[in-house]
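> got a sequence here, can you model it:
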Amino acid sequence: MTEQHSGSGFDPATATIAIVTYNRSGLLSRLLSSIVEMDPRPGHVVIVDNASTDDTTAVVDSFRDRLGTELVYRRMETNTGGSGGFSEGMRVAYELGSEWIWLMDDDVEVIPDGLAKMGAWAPRFKSIQGRRYDYDGSEFYWQYRLSIPFGIPIPFAPAGFDASGYREMNSGCFEGMFIHRDIVAQIGLPDPRFFIYWDDSVYGWLASRRTTAVIVDEFVLRRTREIRQWDMGIRHLNASSDAYRYYIMRNRGHMKHYFRANGAYRPVRFWLGSGLTFVKELIRLVFVERKVRGTSNLFRGIRDGRKIAKDAAWRPMPPLEAAPAEGQPSL
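Below you'll find the model as predicted:
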């Protein structure tokens, strides 16, 4: 760790880990076990259970006395998807007074000194993404930059880091996003209307418009669930599902609204980005999942996305606090 980001001024007790889980109690147990081994630990752990039907509640209860930090459990009445879960998790963490909120799915585990590594960058940045190991121990590459006009990730953004130890990003990933409450106050909670897909990309982009957002060269998480993938050498494509195929196209409607509301919508290029997304999902079907059935979900998503895009009553998520008065400093 270099002197330039020594971590002075970061108090782990002001951080909250917010986890979203759904019917994966075994994975959740592994994640919570890794939190027990953390040094330091956060002040709170918030678990949002998307109406699981397995023994998730019992697993959570079994960790209350050994987690070593305050545990807050929120069980949703229905499955609100990752988007709804992270929106609720961030809301609870924010209302707890957390300065820092660390979001993660249930299919990762935390490196023991992960919070210390993230906190070391906290004095310099307010939207931070750490790195993670894949299931097999390899370095996971995350597409940390979006082409905003096209509304798609840039697949070959440089993976390496220079001596600074970070790269600026304009996206986000809820599997490891570490964000300060000041930014959450300004851009509001994650939008639950996405259900799954594009929600974290859009949220990270909104954050990057308010502060310098970075991915740092620190491994802080390890994926614990194996996902079938097609290795293309430099990059890879993961297997998907019919639900993902539907939402990746449907939620282009929500993304279009967010870009338009922030003056970043470019109709022709965004349309081309949607076409490239469609083609990518076709390739994923054929080369990763080895099937051709599933295209109907893409077309349903396109249809419903158009309805969303035409909704004149649509509004972005509101900020949690009023913007500074004219003449007052902002972030």
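
> going by C-alpha atoms from here, please, whenever you check contacts or count neighbours.
OK.

> where do the strands sit along the stretch 201-331 of the chain?
Secondary structure of the stretch 201-331 of the chain (DSSP state E, counting those that start in this stretch): strands at 213-223, 229-231, 236-238.

> before we compare anything, build this one as well:
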Amino acid sequence: MNKSIVVAVVVTYNRLNLLQRVVGSLIGQSKRLDKIYIINNGSTDGTKEWLDGQTGLNVIHQENVGGSGGFYRGIKEASKEECDWIWCMDDDVFPREDCLETLLNVAERHEKLGIVCPHRLMSGKTFVGEAKTLNLTNPFSDMHNDMLTAQEVESNETVSIVGMAFEGPLIRKEVVEKVGLPNKELFILYDDTDYSYRAVLAGYKVVVARDALMDKYDFQSNSSYREDKMKNKWKLAYHIRNTAYFGHRYGKNILVRHFAAMPFLLHMYAAITFNFVKGHKYSFSDYGLFWKMMRRGVREELGKM
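Next up, the predicted model:
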């Protein structure tokens, strides 16, 4: 059995039923975890009470500082431990019994593998969203124009990526010591891509491991049309801002550093215009909102809105 010391970090917000399933999956790993940190981002659904009644978990309650703030705190605490690896995940993914063991077997065959990500499945089918490369030279093309495909994951033991999700990456502690903690000011979105790209820039490889399986919850929305509309709108605003930030921080030329979010912004402007005719998802003021968010990203004005 692999003797590496591994600490898990789970960030949760108002998903008690899913969190309970995640914790069960972690406890049931064939490679025993040495510690499990649960970062509760201000849940109001009974999560705090349930966690306070558990044993064997390292629980931290804090205000809702977004996924980025949650992983910042969790990785910060985990990196203080005497460990070799830190295993991070949201509360809606469930590692299969040998997931960690398989990730470690892949990781420890290659010294420069800094982050190893699992093969995610949704409803039994490969789920992908990782970027193999990032366009940081052409502001008129999508930054994520070279995405990982399901066929690539299924056909190769490992596939190199530069943009990951915080859904099961196994991070070598050495990476944290070299590149630091996630950017907590992003709040949500791009914190994971930013972190994996920083690891790549520091000389580490980031890969997806085909045989390390993790199930991802398939959400079926039960919220009203208006709730969906508002939820999507605020997430889109963060997406535009953080895309602009990422381009400004890592762009290879002045155009990308100032206009990396422009393709997505123009797409959203088209959606707003279309919805004036076909629906009521957006309002005229959203033109200004999304433009303002892009400018904030370029100026690197981050934090929770």
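
> just put the strands of the stretch 201-331 of structure 1 in CSV and tack on mean neighbour count and distance to residue 115 of structure 1.
Shown next, in CSV, are the strands of the stretch 201-331 of structure 1 (neighbours: other CA atoms under 10 Å; distance: least, CA to CA, whole Å):
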stretch, mean neighbour count, distance to residue 115 of structure 1
strand 213-223, 21, 8
strand 229-231, 14, 29
strand 236-238, 15, 28
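
> what would those look like in a markdown table with distance to residue 272 of structure 1?
What follows is the strands of the stretch 201-331 of structure 1, written out as a markdown table (distance: least, CA to CA, whole Å):
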| stretch | distance to residue 272 of structure 1 |
| --- | --- |
| strand 213-223 | 26 |
| strand 229-231 | 24 |
| strand 236-238 | 20 |
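
> what does residue 233 of structure 2 align to in structure 1?
By TM-score structural alignment, residue 233 of structure 2 lines up with residue 242 in structure 1.

> check contacts around that match.
Residues in contact with residue 242 of structure 1 (CA atoms under 8 Å, 6 or more residues apart in numbering) are 294, 297.

> again, but for residue 15 of structure 1
Neighbouring residues of residue 15 of structure 1 by CA under 8 Å, 6+ apart: 42, 43, 44, 98, 99, 100, 101, 102.

> map it onto structure 2.
Per TM-score structural alignment, residue 15 of structure 1 is aligned with residue 6.

> ok, the nearest residue to residue 41 of structure 1 once chain neighbours are set aside - contacts?
Using CA to CA, 6 or more residues apart in numbering and skipping the chain neighbours, the partner closest in space to residue 41 of structure 1 is residue 12 (6.6 Å). If you count contacts by CA under 8 Å, 6+ apart, residue 12 of structure 1 has them with 40, 41, 42, 43, 115, 116, 119.

> over to residue 150 of structure 2?
Shown in contact with residue 150 of structure 2 (CA under 8 Å, 6+ apart): 126, 127, 128.

> confirm the last one sits in a strand?
To tie it back to what came earlier, the one meant is residue 128 of structure 2. No - under DSSP: H, G, I helix; E, B strand; the rest coil, residue 128 of structure 2 falls outside any strand and is assigned coil.
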